[in-house]
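*Asks:* predicted model, plus sequence, below.
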Amino acid sequence: MSIESRLSELGVTLPDAPAPAANYVPFVKSGNLLFVSGQISANDDGFITGTLGEDMTAEDGAAAARTCAISLLAQLKAGCDGDIERLVRVVKLTGFVNSTADFGDQPKVINGASDFMVEALGERGRHSRSAVSAPSLPFGVAVEIEAIFEIS
């Protein structure tokens, strides 16, 4: 099944790839790797903000991480000149969680992105990853995730 078909089955329409907010590029191709800059938690209502362990639960954070994963796929599609089927596999996700010093469920939060990648991409979505705490993130967002993809 194509990635686009699977996303459609999941009720997901990829947005236009978000533009960078500062002096950087949204992705860099190097050989058969596509490095995608950090994508922040946002939905149709704007940024998803908050601090895990203070005013957000791990479940809230996982939902925010899922939005990051959708933005990552939008950047992937842009980086592949519109042909997302060029994806060979997700290599690595690095997730940053805006959380209190005593919050320890960063992996549960980033599972929102990891689970979505496997649900949408099957075996191509399995990846290595890191899930780390941050005392704050840009614009007060709850989650930021960057990715490395292998493409053909």
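*Replies:* Thanks, I have the structure now. Numbers count the residues shown, from 1 in each chain.
*Asks:* okay, CA-based contacts and neighbour counts for the rest of this
*Replies:* OK.
*Asks:* hang on, isn't residue 67 packed against residue 45?
*Replies:* No: between residue 67 and residue 45 there is no contact under Cα atoms under 8 Å: 12.0 Å.
*Asks:* more neighbours: which of the two?
*Replies:* Shown here are residue 67 and residue 45; by other Cα atoms under 10 Å, residue 67 has more neighbours (23 against 6).
*Asks:* residue 77 versus that one, what's the distance?
*Replies:* 15 Å (Cα to Cα, to the nearest Å).
*Asks:* okay, and the residue nearest to residue 132 when sequence neighbours are not counted sits in which element?
*Replies:* Excluding its sequence neighbours, the residue lying closest to residue 132 (Cα to Cα, 6 or more residues apart in numbering) is residue 96, at 5.1 Å. For residue 96, the host element (DSSP states H and E) is strand 87-98.
*Asks:* contacts for that strand, please.
*Replies:* Strand 87-98 has contacts (Cα atoms under 8 Å, 6 or more residues apart in numbering) with 50-52, 106, 109-110, 114, 123-137, 140-152.
*Asks:* in strands only, show me the residues you listed.
*Replies:* Residues of these located in strands (DSSP state E): 128-134, 143-151.
*Asks:* nearest to residue 2, of the residues you listed?
*Replies:* residue 151 (14.9 Å; Cα to Cα).
*Asks:* for the closest one, grab the count of nearby residues.
*Replies:* 19.
*Asks:* any idea how far the nearest residue to it once chain neighbours are set aside is from residue 3?
*Replies:* Here the nearest residue to residue 151 in space, its sequence neighbours aside, is residue 87; by Cα to Cα, 6+ apart that works out to 4.5 Å. Distance from residue 87 to residue 3, counting by Cα to Cα: 9 Å.
*Asks:* for comparison:
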Amino acid sequence: MSVYDKLKELNISLPPVAVPAAAYVPFVQTGNLVFLSGHIAKKDGKAWAGQFGRDMTTDEGKAAARAVAVDLLGTLHAAVGDLNKVKRIVKLMSLVNSTGDFTEQHLVTNGASELFGQVFGDKGAHARSAFGVAQIPMGACVEIELIAEIG
């Protein structure tokens, strides 16, 4: 099954590449690797603001991380032209806006990891890091960056 058939089955429409909010580019390719800049969680077109351990639940975080993954897919599509060229999702790095006593960053990040597995199957299994941070630009609850290998 093509990646696009899988996206259709999951009722996912790829968004356009977001305009960077600072001095960077949305993606860079070197050799067979594509590095996507961090994407923040958005809700209703604005930063999905909040902090885990204060005013957001882990389940809300999984939904936010999944939303970030959809945005990352849109940027990856723009970078490579065809998501079927993806040989592997190599690594995710997830920053989770959290209080000092919140310890479920890994579960929040599962929202993105699980979507990549659904979309790419075995090619979506990846290495990853999930960090708790004191703040993310615009107060966003989650920011995720991605590295992919293309063929």
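*Replies:* Received, thanks. Here the structure is a predicted model, which means the values were calculated and not measured.
*Asks:* hmm, back to that, of the ones in strands among the contacts of strand 87-98 of the first structure, which is the most crowded?
*Replies:* Counting by other Cα under 10 Å, top hit in these: residue 143 with 37 neighbours.
*Asks:* how about the helices in the second structure?
*Replies:* Using DSSP state H, the helices of the second structure run over residues 3-9, 58-80, 105-120.
*Asks:* in TSV, list these along with distance to residue 27 of the second structure.
*Replies:* Listed next are the helices of the second structure as TSV, based on distance: least, Cα to Cα, whole Å:
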stretch	distance to residue 27 of the second structure
helix 3-9	20
helix 58-80	7
helix 105-120	18
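*Asks:* nearest to residue 29 of the second structure, out of those?
*Replies:* Among those, helix 58-80 sits nearest to residue 29 of the second structure (Cα to Cα), with 7.9 Å.
*Asks:* give me the residues contacting the closest one.
*Replies:* Applying Cα under 8 Å, 6+ apart, the set of residues contacting helix 58-80 of the second structure is 12, 14-18, 26-27, 29, 34, 36, 39-42, 48, 52, 83, 104, 107-113, 115-116, 141-146, 150.
*Asks:* go again using 7 Å as the cut-off
*Replies:* 14-17, 27, 39-41, 83, 104, 107-112, 115, 142, 144 (Cα atoms under 7 Å, 6 or more residues apart in numbering).
*Asks:* next one: stretch 112-127 of the second structure
*Replies:* 3, 6, 7, 65, 66, 69, 87, 88, 89, 90, 91, 92.
*Asks:* buried among those residues? Need that as a selection in ChimeraX.
*Replies:* Only the buried entries of the contacts of stretch 112-127 of the second structure go into this ChimeraX selection, using 16 or more other Cα atoms under 10 Å:
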select :3,7,65,66,69,87,88,89,90,91,92
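*Asks:* let me see the contact set for the residue lying farthest from the centre of the second structure.
*Replies:* Distance from the C-alpha centroid of the second structure peaks at residue 101, with 23.8 Å (Cα atoms, centre = their mean). Under the criterion of Cα under 7 Å, 6+ apart, the neighbours of residue 101 of the second structure are residue 53.
*Asks:* repeat for residue 56 of the first structure
*Replies:* Taking Cα under 7 Å, 6+ apart as the test, what residue 56 of the first structure contacts is residue 50.
*Asks:* let's see that with 10 Å instead.
*Replies:* Neighbouring residues of residue 56 of the first structure by Cα atoms under 10 Å, 6 or more residues apart in numbering: 49, 50, 98, 99, 142.
*Asks:* just give me the residue closest to the centre of the second structure.
*Replies:* residue 69 (3.3 Å).
*Asks:* counterpart of that residue over in the first structure?
*Replies:* Alignment note (TM-score structural alignment): residue 69 of the second structure maps to residue 69 of the first structure.
*Asks:* I'd like the distance between its match and residue 50 of the first structure.
*Replies:* 18 Å.
*Asks:* which position in the second structure aligns with residue 131 of the first structure?
*Replies:* Under the alignment (TM-score structural alignment), residue 131 of the first structure pairs with residue 130 in the second structure.
*Asks:* burial of the residue nearest to that match when sequence neighbours are not counted, as a residue count?
*Replies:* Excluding its sequence neighbours, the residue lying closest to residue 130 of the second structure (Cα to Cα, 6+ apart) is residue 94, at 4.6 Å. A count of nearby residues for residue 94 of the second structure, using other Cα under 10 Å, gives 27.
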